[in-house]
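Q: Give me a 3D structure for the following:
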Amino acid sequence: MHQLTYGDVKSAADRIAGRVRPVTLAPADPGSAPGPAELWLALEYMQHTGSFKARGAQNFLQSHRDAGTLPDAGVTIASGGNAGLACAWAARQQGVRATVFLPATAPAVKVTKLRSYGADVRLTGTEYAEALAACQHFAATTGALASHAYDHPLIAAGAGTLLEEIVARLPGLDTVVVAVGGGGLFTGVATAARHHGIRTVAVEPADCRALNAAIEAGRPVDVPVDSVAADSLGARRVSAMALNAAQQGDVRSVLVPDSEIIRARRSLWDHRRVAVEHAAATALAALTAPDADSAPAYLPAPGEKVAVVLCGANTDPGDLVR
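A: Reported below is the predicted structural model:
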């Protein structure tokens, strides 16, 4: 198991500089955060391909390009959608083929976008684990370079570059809030955050709690996958790298119900006309509560400076537009 280091994140930042869009930060409206905290939104859904995944994919393929290890058979990946989009986008930039395996349940908007990047899209099974098995078989039989949606140090390090940019723009940041699926974004962000003395709040749907369950068990374990955000956060098991990152530094693992995820997503649309995925709304849901008598999953201290990562927007906004 590779233990991600801050040096990995810094190397990734140097490698992908100028190849990804710098993150945009926006202050939340007064009163948006519980208590007198200072809340910022990291608008990473404006990244290439519509999610943070472009960072890891660019770092992964550029590293192999630099090492001369990009095969003629191209690259292959299994993905709920966003990692596949990022891989296909980065592969097109590098002039190599991308073969992407997705569950048949992947949103049509992601499948269509994947094909627009020139990817060979293969729909397999109904869960990420089944798509991953097919991808592994394809890589073994064709010689294609196998990437991963989250469980690879180059992918996680690339994701961690997001925190480096946030810190540079928000001096004095206390806390970063991120949604967790398989753990790539969390691993990279938490690793960089630990270096800067920043707390990481890891947010998962109550019924997609791979990291939370791993922390509880002391090892990665399989969990049921049943959430409105499962298309992006539906990993059955978190990576060992993510668990390792969670066991170091100041990390808080919290769970939110689907009802709050849906409400946070609706609120972003109603008040900002921002249409994000349920996965992105999951991070914000940690700071919301259904009524004045309820506490949010994470309650910042007075004056705490908090950045919430809105990680992706590859969604069908039809259910938001009335």
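Q: contacts and neighbour counts: CA atoms only from here.
A: OK.
Q: Now do the buried residues in the helix or strand harbouring residue 91.
A: Using DSSP states H and E, residue 91 sits in helix 82-94. By 16 or more other Cα atoms under 10 Å, the buried positions in helix 82-94 come out as 82, 83, 84, 85, 86, 87, 88, 89, 90, 91.
Q: Run through the neighbouring helices and strands of that helix.
A: helix 53-67, strand 75-78, strand 98-102, helix 108-116 (3 or more Cα pairs under 8 Å, 6 or more residues apart in numbering; DSSP states H and E).
Q: can you give me the offset of it from its chain's centre?
A: 15 Å (Cα atoms, centre = their mean, to the nearest Å).
Q: rewinding a little: nearest approach to residue 242 belongs to which of the helices and strands packed on helix 82-94?
A: Minimum separation from residue 242 across the helices and strands packed on helix 82-94 (Cα to Cα) falls at helix 53-67, 14.9 Å.
Q: got the contact list for the closest one?
A: 12, 15-16, 19-20, 47-48, 70, 82-83, 85-87, 89-91, 94, 147, 154-159, 161 (Cα atoms under 8 Å, 6 or more residues apart in numbering).
Q: could you redo the last one with a cut-off of 7 Å?
A: Contact partners of helix 53-67, identified using Cα atoms under 7 Å, 6 or more residues apart in numbering, comprise 12, 15-16, 20, 48, 70, 82-83, 86-87, 90, 154-159.
Q: can you check stretch 264-272 too?
A: 274, 275, 276, 278, 281, 284, 285, 320.
Q: go again using 6 Å as the cut-off
A: Residues outside stretch 264-272 that contact it (Cα atoms under 6 Å, 6 or more residues apart in numbering): 274, 275, 281, 285.
Q: For residue 188, state which of those is nearest.
A: Out of the contacts of stretch 264-272, the member with the shortest distance to residue 188 (by Cα to Cα) is residue 281, at 19.7 Å.
Q: Just give the number of residues close to the spatially closest residue to the closest one that is not a sequence neighbour.
A: Counting by Cα to Cα, 6 or more residues apart in numbering, residue 281 lies nearest to residue 265, which is 4.9 Å off, once chain neighbours are set aside. Using other Cα atoms under 10 Å, residue 265 has 22 neighbouring residues.
Q: cool, and residue 65?
A: 13.
Q: Residue 159 now?
A: Under the criterion other Cα under 10 Å, the count of neighbours that residue 159 has is 30.
Q: Then residue 27?
A: Per other Cα under 10 Å, the neighbour tally for residue 27 reads 12.
Q: I figured it hits residue 38, correct?
A: No - counting by Cα atoms under 6 Å, residue 27 does not reach residue 38; the two are 8.1 Å apart.
Q: Proceed likewise with the subsequent sequence, for comparison:
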Amino acid sequence: MSVTPTDISAAADRIAGHVHVTPVMTSQAFGRPLQFKFEHTQVTGSFKARGAFNSLLTAQVPPAGIVAASGGNHGAAVAHAARTLGHAAHIFVPEFAGPAKIDVIRQTGADLHIVEGAYADAAAAAAAHQGQTGALDVHPYDAPATIAGQGTCFMEWEAQGLAADTVLIAIGGGGLIGGALAWFAGRTQAPKIIGVETTTTNAMHAALATGAQTDVDVSGLCANALGAKRIGALPLALAQIYGLQTVLVTDDAVAHAQSALWQHMRQLVEPAGAAALAALLSGAYTPDPDERVAVLLCGANPAPIPI
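A: Take a look at the predicted model:
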């Protein structure tokens, strides 16, 4: 099933009032004019609230409530949306989700299950719970309602005056970049989308190289946010249609960008939130001198970082 701009427009109407209209800023702090969208200021600290609300508002929620597996941000968003809409939620996260994201989930009052191992283990536990109870499973990235919800970020940004030749977006499972691709699809004047992954969280890069979903080993600084073992089928299909280009950055480059965002712009983001900027600062993506570049900052639930 495809996701269209019409789906995204409908999602924007549906979730209005439940999510923030996040700000944009143009800055020359990094040596050239860059337009930023501060999606890290979204409800629960990431863009995930958009897809979570759209998913719940388009589904019949059973008496057993909602279940979600997450590296942290998706779980926080689903838990918040469930509480707002009056549903019970069971959220499964791996141990490495980190204290900031775990605390956000706990604050919603959801039933939190911390699972030993990696995201795949949390997903297996969530699937078992869904099978036993019939709860509604809200997928973090590979579902039309999720992608349409994330696409509202780009609809909103365009209405705020997005003027870019290129937009840099971090990739985890593919829901966010899938939303961008779905919103801009089919236009002759669409900006170029560049997907940014780390060398140890690179599911989209691997899938585009092989032409099919490919399992990757996941580790490193961004594992609890960008650490999908396999890219979503829907995001991959959108990426293949669009001819998506991806670049890889190191953990050191991400950490540098994270620190630089605080030092130069006083924006506190998690590592994944800085990954898109890391592509520029590290030279993984080198724009032309007159190229207009926009950067999405996507998440702000970090562990404490040295400044």
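Q: Report the TM-score for the pair.
A: The TM-score (TM-score structural alignment, normalised by the length of the second structure) is 0.95; 305 aligned residues with a Cα RMSD of 1.4 Å.
Q: just to revisit the earlier point, tell me the one of the contacts of stretch 264-272 of the first structure nearest residue 136 of the first structure?
A: Looking across those and measuring by Cα to Cα, the closest to residue 136 of the first structure is residue 281, at 31.1 Å.
Q: Report whether that closest one is found in a strand, as I expect.
A: No - Residue 281 of the first structure: not assigned to a strand; according to DSSP: H, G, I helix; E, B strand; the rest coil it is helix.
Q: Tell me the buried residues in stretch 58-70 of the first structure?
A: Within stretch 58-70 of the first structure, judged by 16+ other Cα under 10 Å, the buried ones are 58, 59, 60, 61, 62, 63, 70.
Q: Tell me the counterpart of residue 37 of the second structure in the first structure.
A: Using TM-score structural alignment as the criterion, residue 37 of the second structure maps onto residue 42 of the first structure.
Q: can you check residue 195 of the second structure too?
A: So, by TM-score structural alignment, residue 195 of the second structure is matched to residue 202.
Q: OK, contacts around that match?
A: Counting by Cα under 6 Å, 6+ apart, residue 202 of the first structure has contacts 178, 179, 252, 253.
Q: Could you look up the SS state of the last one?
A: Going back to what we said before, that points to residue 253 of the first structure. When classified by three-state DSSP, residue 253 of the first structure comes out as strand.
Q: just to revisit the earlier point, any chance of the helices and strands packed on helix 82-94 of the first structure in CSV, with distance to residue 186 of the first structure too?
A: Below are these laid out as CSV (distance: least, Cα to Cα, whole Å):
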stretch, distance to residue 186 of the first structure
helix 53-67, 12
strand 75-78, 19
strand 98-102, 22
helix 108-116, 22
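Q: Between these, which one is closest to residue 226 of the first structure.
A: Minimum separation from residue 226 of the first structure across those (Cα to Cα) falls at strand 98-102, 17.4 Å.
Q: Show where the closest one falls in the second structure, residue numbers please.
A: Under the criterion TM-score structural alignment, strand 98-102 of the first structure matches residues 89-93.
Q: circling back: which PyMOL command selects the buried ones in the contacts of residue 202 of the first structure?
A: Typed into PyMOL, the line below selects the buried ones among the contacts of residue 202 of the first structure, using 16+ other Cα under 10 Å:
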select buried, resi 178+179+253
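Q: In terms of distance to residue 300 of the first structure, which of the contacts of residue 202 of the first structure ranks first?
A: residue 252 (11.8 Å).
Q: what two of the contacts of residue 202 of the first structure are the furthest from one another?
A: 179 and 252 (11.8 Å).
Q: Of the helices and strands packed on helix 82-94 of the first structure, which is nearest residue 225 of the first structure?
A: Across those, closest to residue 225 of the first structure is strand 98-102 (Cα to Cα), at 15.9 Å.
Q: same for that closest one, what does it pack against?
A: On a contact count with 3 or more Cα pairs under 6 Å, 6 or more residues apart in numbering; DSSP states H and E, strand 98-102 of the first structure meets strand 75-78, strand 120-123.
Q: what's the matching range in the second structure for the first one?
A: Counting by TM-score structural alignment, strand 75-78 of the first structure falls onto residues 66-69 of the second structure.
Q: Once aligned, what mean separation remains between the matching stretch and the first structure?
A: On superposition with the first structure, the average gap between stretch 66-69 of the second structure and its aligned counterparts reaches 0.3 Å (mean Cα distance after the TM-score superposition for the first structure).
Q: Out of the contacts of stretch 264-272 of the first structure, grab the one that's most surrounded.
A: That'd be residue 285 among these, by other Cα under 10 Å, with 31 neighbours.
Q: Surely it touches residue 261?
A: Yes - counting by Cα under 6 Å, residue 285 of the first structure does reach residue 261; the two are 5.4 Å apart.
Q: which residues touch the match of residue 37 of the second structure?
A: Contacts of residue 42 of the first structure (Cα under 6 Å, 6+ apart): 24, 25, 308, 309, 310.
Q: how much space between the first one and residue 118 of the first structure?
A: In other words, residue 24 of the first structure. Going from residue 24 of the first structure to residue 118 of the first structure by Cα to Cα, to the nearest Å gives 28 Å.
Q: Just give the nearest non-adjacent residue to the match of residue 195 of the second structure, would you?
A: Once flanking residues are discounted, residue 202 of the first structure sits nearest to residue 253: 4.8 Å by Cα to Cα, 6+ apart.
Q: Give me the aligned partner of the one you found over in the second structure.
A: Residue 253 of the first structure maps onto residue 246 in the second structure, by TM-score structural alignment.
Q: Helices of the stretch 101-250 of the first structure, residue ranges please.
A: Ranges of helices within the stretch 101-250 of the first structure are 108-116, 128-142, 153-169, 184-196, 210-217, 230-233, 240-246, based on DSSP state H, counting those that start in this stretch.
Q: what residues are up against whichever residue in the second structure pairs up with residue 158 of the first structure?
A: Applying TM-score structural alignment, one finds that residue 158 of the first structure aligns to residue 149 in the second structure. Listed by Cα under 6 Å, 6+ apart, the contact partners of residue 149 of the second structure are 11, 50, 51, 54.
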